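Below are the sequence and a predicted model; questions follow.
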Amino acid sequence: MISPSPRRRLLLFLAGGVGLQVGAFAEGNLLWIGVMGPMGFGYAQVGLAHLAVMLLTLLFTLPLGVLVDRVRRGTALAVTGGLAAGLLGSLALAAWLEAVTWPHLLLVTLAVVMVRGTGHLAQEAYLPAVVERDRLVPVNAMMLIAGSASSFGVGFLLSGSPGATAAAVGVAALGVAGSAWLFGVIRAPEEPAPPRTGVWREAVEGVRFTLTHPVLRAIVVYLFGLTAMQESIEEFAVTPLLPESGDVARPGAVLSWLIYVATPIGAVLAILLYRRVGTFRLAWAAVLVSQPFSLLVLAGMDWGPIWYTLGRLVPWAGAAVAAVTLLSHRQAITPRRLLGRSGATLIIALVVAEVAGSFLEVLAEFLIGRQGPGDAGGWPVVVLATAGVLACAVPMFRLRRLSHPAEAGPPSDAGASADAGAP
């Protein structure tokens, strides 16, 4: 049965997405910090879990993308939400009873990451069937705002006690359970799946399409560069030292919260500007305008708190604008039954970029020495990393004319093969 009202489908999707974002926080900070810390697990176990998650992501994300392109996305969201709710519920019960064991925690962590990864791919692929093209940016922006808010809301429950941890995991379980029910009610029309040719061949088709399509390839290059360079910029930025009682200097934690409000600010800017500027044009313009502000952090607090704040706030807000608009543009120009594999290709690229960024950070620390609060010796790293991010955005700028026709009308899956090489 199809939901009779497009507005009702949109509201159900938004509500389901908010519930999914509440549960998404569980796969990172909630499980590894909120559970492992109070339960006495050490850094070695946290590192082992993180490594296992990375390996599973590299191995299984593409097959999961193939699965998402084969099945009904609404059904996939309902099933994955139900499974994630059950897994998190078992962990919440164990935390409440103070009976969490390392094998149980590792199993739940890995299973939730895989289940939630499938749900994430299905949600991105399902949205173009639920809303019209001109609503993609607002809905994606609202999802980003919901994710940012959930990290605060669920995080407040993590006070370090087992009871608070159980409550936080329980809230996450309820969030994904609610999302499973809401997505199951939507019943939006979807295109039939193409004939199956084998998991490997279908996976290769998705990777080839993503990396040969000029616009999608430019998006991958930019996001890879941003992910790889961002850690070095954050690590080697000059952290201001503010006086504390007793004339003891401490890092400027008072200003750090501004980084977290940058995400909703960027999402709101995307909503306000995308119709006037254009979705893809807004993405590369936001990057080229905002990322040079990272250089302001080199002065620490010497130029005053306003300039330092802009050096942290503006680049993060620009990255949020680009994240919303690039996701929306990718959903608009990618054939519907390739969205799962295209998203999976991008996730794998980001995992590889995260590893590359860690190596670059270690190399920089080896060459110029480890940085401490207030140390300005890392300015070459910040300058080079910022230049690297801008360079990775140049391919999008060069495609600024080619991308506009893709925004004129809805994509046709029937012409996907003919259009695979042109945006």
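All right, it came through fine. Being a predicted model, the structure only gives us computed values, none of them experimental.

For the rest of this, base every contact and every neighbour count on C-alpha atoms.
Fine.

Can you tell me what sits against stretch 283-302?
233, 237-241, 307-308, 310-312, 314-315, 317-319, 321-323, 325-326, 374, 376, 379, 382-383, 386, 389-390, 393, 396-397 (CA atoms under 8 Å, 6 or more residues apart in numbering).

Compute the first-to-last residue distance for stretch 296-312.
8 Å (CA to CA, to the nearest Å).

buried sites along that stretch?
In terms of neighbour count (16 or more other CA atoms under 10 Å), stretch 296-312 has its buried residues at Leu296, Val297, Leu298, Ala299, Gly300, Met301, Trp307, Tyr308, Thr309, Leu310, Gly311, Arg312.

got CSV for these, with distance to Thr210 and secondary structure too?
Formatted as CSV, the buried residues of stretch 296-312 follow (distance: CA to CA, whole Å; DSSP: H, G, I helix; E, B strand; the rest coil):
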residue, distance to Thr210, secondary structure
Leu296, 35, helix
Val297, 35, helix
Leu298, 37, helix
Ala299, 40, helix
Gly300, 40, coil
Met301, 43, coil
Trp307, 39, helix
Tyr308, 38, helix
Thr309, 37, helix
Leu310, 35, helix
Gly311, 33, helix
Arg312, 32, helix
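
between those residues, which is closest to Ala92?
Arg312 (35.9 Å; CA to CA).

With Gly318 as the reference, measure out to that closest one.
11 Å.

cool, Thr109 as well?
Where Gly318 is concerned, Thr109 sits at a distance of 31 Å (CA to CA).

Likewise for Pro6?
On the measure of CA to CA, Pro6 and Gly318 end up 31 Å apart.

who has more neighbours, those two?
Neighbours were counted for Pro6 and for Gly318 using other CA atoms under 10 Å; Gly318 has more, 28 against 15.

Touching, that one and Pro264? I think so.
No. Gly318 lies out of contact with Pro264 (CA atoms under 8 Å); the separation is 10.8 Å.

any idea where the helices of the stretch 1-150 of the chain begin and end?
For the stretch 1-150 of the chain, applying DSSP state H, counting those that start in this stretch gives helices covering 6-24, 29, 43-70, 73-96, 102-130, 136-155.

right, so of these, which gets closest to Arg401?
helix 136-155 (20.2 Å).

So which bits of the helix or strand just after that closest one are buried?
Under the assignment DSSP states H and E, the closest C-terminal helix or strand after helix 136-155 is helix 162-186. By neighbour count, with 16+ other CA under 10 Å as the criterion, the buried positions of helix 162-186 are 162-186.

here's the one I want to compare it with:
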Amino acid sequence: MWNLAQRLRPQGVLWHNRDFLCLWSGQTISQFGSQITGLALPLVAILLLDASAFEVAALGVVEFVPFILFSLPAGAWVDRLRRRPILIVADWGRAVGLATVPLAYFLDALTMGQLYVVGFVVGAFTVVFDVSYQSYLPSLVERDELPDANGKLEVTRSAAQTAGPGAAGVLISAFSAPFAILIDAISFLASALFVTAIRREESLPEREATEKGRLRSEIAVGLRFVVRHPIMRPNLIYVSLSNFFYSAVFSIYLVYAVRDLDLSAATIGIIGSLGSLGTLAGAIVASRLGRDFGTGPVMIGAAAAGNFSLFFIPLASGTLVIPLLVASGLILGFSAVVYNVVGISLSQQITPDRMLGRMNASRRFVVWGVIPLGMLGGGALGTAIGLRETMWIAAGCCSLCFLTLFASPLRAIRTVADAEQLVGGYNERFTLSSASTSD
């Protein structure tokens, strides 16, 4: 707790950056709300609509399909437009979409079809928001402040993950899942108001003359930049593989917890909150670990620990159910946040501003695009051979994913300077290649 207080205590440049504080405040509120919906929406399907394991997995799928459909064009749009207005529209869109769930419930008209539509709409606006958000942050803070800024954002996101599931379980038990979703809709409105309050004038992103062309060409440039990048390519492969197997497990996790382990909504929420203490701890120490032990080694170590933590979920039985599920959440949460803070900050620091939108979009297109496939695979396999058996298979495969990082140049990178030295020539060659391709 002392480290958390030190991390959040008003000191340093960012605490005097009003615009960053507005973005941070809005994100904090909406993150708490989103944690509620993360539990409430599938529980609406399970408890109110008696959905099957496959239907619940499919609900998760439709939330991620937009990442396949819209990530790449969203990145190109973000590199053409001012990013703050995009964030505001995306927040309003998510608020309206979620508000239809409690409305339909009160009118006794709620169906699985509507949940699928809401999941898709909210997912589409989330794609636009996330790509814009990670591209907008470097315009509010200096490049050398990005690790601290990302760390602060992760601290409050992790705090939301810690308190959110428990609060969601209480709200759902005391009132109803649709009422809990209404709270999330309100949180997105609050986020929109905070982003609206940002005063800093935003100019259009600078673009090379060779980049001014058709949207399809700009998308292709961004995708090539990431796929051929000596640092981002192995990261892309690792996260894609891990996300596939993580999603196979967690697409059926709630069904497994409710029907196999006989856990209540409140207990599931408490387990999630306790496990999420790991994400909070990871957010507090992530940037320090990167500085002290080196960017590459920390990312590889975090990846390995997170992959192995999945084994605790199918191991859970008898009196060890809660301890093992909490342990899995603690290790996975800590590892994932450390990996994300260190890895995303590195990507932002070594990417030219004109490429930020497409870099973020291309990365998300691939690493989030595999999630629906993992969810469908988990749902189908869980229905065919059993939930626990499916989790064992996914955990075993996931435990090997970190080897893609271990075999890459990332192992030798300790500082941003090391990374810039490695990618400097690549960036120059890529610019020349893109120019000749456009000509």
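Yep, it's here. Keep in mind the model is a prediction, meaning the values are calculated, not measured.

Can you give me the TM-score here?
Aligned and superposed, the two chains score 0.75 in TM-score terms (TM-score structural alignment, normalised by the length of structure 1); 396 aligned residues with a CA RMSD of 4.4 Å.

just to revisit the earlier point, now tabulate the buried residues of stretch 296-312 of structure 1 in JSON lines and tack on distance to Gly17 of structure 1.
Shown next, in JSON lines, are the buried residues of stretch 296-312 of structure 1 (distance: CA to CA, whole Å):
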{"residue": "Leu296", "distance to Gly17 of structure 1": "36"}
{"residue": "Val297", "distance to Gly17 of structure 1": "35"}
{"residue": "Leu298", "distance to Gly17 of structure 1": "38"}
{"residue": "Ala299", "distance to Gly17 of structure 1": "40"}
{"residue": "Gly300", "distance to Gly17 of structure 1": "38"}
{"residue": "Met301", "distance to Gly17 of structure 1": "39"}
{"residue": "Trp307", "distance to Gly17 of structure 1": "36"}
{"residue": "Tyr308", "distance to Gly17 of structure 1": "34"}
{"residue": "Thr309", "distance to Gly17 of structure 1": "31"}
{"residue": "Leu310", "distance to Gly17 of structure 1": "31"}
{"residue": "Gly311", "distance to Gly17 of structure 1": "31"}
{"residue": "Arg312", "distance to Gly17 of structure 1": "28"}
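
show me the contacts for Cys392 of structure 1.
Val221, Tyr222, Gly225, Leu226.

Now check structure 2 for the residue matching it.
Structural alignment (TM-score structural alignment) places Cys392 of structure 1 against Thr404 in structure 2.

Its match: which element?
helix 403-406.

can you check Leu242 of structure 1 too?
Using DSSP H and E, Leu242 of structure 1 maps to strand 241-244.

quick check: that strand aligns to which part of structure 2?
So strand 241-244 of structure 1 sits over no part of structure 2, by TM-score structural alignment.

Which elements pack onto that strand?
strand 248-251 (3 or more CA pairs under 8 Å, 6 or more residues apart in numbering; DSSP states H and E).

The strand it packs on: what's the following helix or strand?
From strand 248-251 of structure 1, the next helix or strand downstream (DSSP H and E) is helix 253-277.

buried set for that next one?
Buried residues in helix 253-277 of structure 1, counted by 16+ other CA under 10 Å: 258-271, 274.

swap in stretch 221-229 of structure 2?
Val221, Gly222, Leu223, Arg224, Phe225, Val226, Val227, His229.

Where in structure 1 does it fall?
Using TM-score structural alignment, stretch 221-229 of structure 2 pairs with 205-213 in structure 1.

count of residues packed around Leu59 of structure 2?
Leu59 of structure 2, neighbours per other CA under 10 Å, totals 27.

Same check on Ala125 of structure 1?
Neighbours around Ala125 of structure 1, by other CA under 10 Å: 27.

thinking it is in contact with Pro335, fair?
No. When contacts are counted by CA under 8 Å, Ala125 of structure 1 is not listed as touching Pro335 (9.7 Å).

what does Val337 of structure 2 align to in structure 1?
So, by TM-score structural alignment, Val337 of structure 2 is matched to Ala320.

Wasn't its match part of a helix?
Yes. Per DSSP: H, G, I helix; E, B strand; the rest coil, Ala320 of structure 1 lies within a helix segment.

what sits against it?
Ala320 of structure 1 neighbours (CA under 8 Å, 6+ apart): Ala262, Thr263, Pro264, Gly266, Ala267.

Would you mind measuring from Gly86 of structure 1 to Thr61 of structure 1?
21 Å.

With Ala299 of structure 1 instead?
From Ala299 of structure 1 to Thr61 of structure 1 the distance is 41 Å (CA to CA).

With Leu97 of structure 1 instead?
34 Å.

the more surrounded of these two?
Thr61 (25 against 12).

Enumerate every residue touching the more buried one.
Per CA under 8 Å, 6+ apart, neighbours of Thr61 of structure 1: Gly117, Thr118, Ala344, Thr345, Ile347, Ile348.

Aligned counterpart of it in structure 2, please.
So, by TM-score structural alignment, Thr61 of structure 1 is matched to Ser71.

And Ala332 of structure 1, which helix or strand is it part of?
helix 305-333.

mind checking how far that helix is from the chain centre?
Chain-centre distance of helix 305-333 of structure 1: 12 Å, with CA atoms, centre = their mean, to the nearest Å.

Tell me which other helices or strands the very next helix or strand once past it touches.
Using DSSP H and E, the next helix or strand after helix 305-333 of structure 1 towards the C-terminus is helix 339-368. Here helix 339-368 of structure 1 touches helix 43-70, helix 102-130, helix 199-212, helix 214-236, going by 3+ CA pairs under 8 Å, 6+ apart.

The third one vs helix 43-70, what angle?
Comparing the axes of helix 199-212 of structure 1 and helix 43-70 via axes from the mean of the first three to the mean of the last three CA atoms, to 10 degrees yields an angle of 90 degrees.

Now do helix 199-212 of structure 1: which elements does it pack against?
helix 43-70, helix 214-236, helix 339-368.

For the residue mapped onto Leu273 of structure 1 from structure 2, give its distance to Phe308 of structure 2.
By TM-score structural alignment, Leu273 of structure 1 lines up with Leu289 in structure 2. Taken as CA to CA, the spacing of Leu289 of structure 2 relative to Phe308 of structure 2 amounts to 20 Å.
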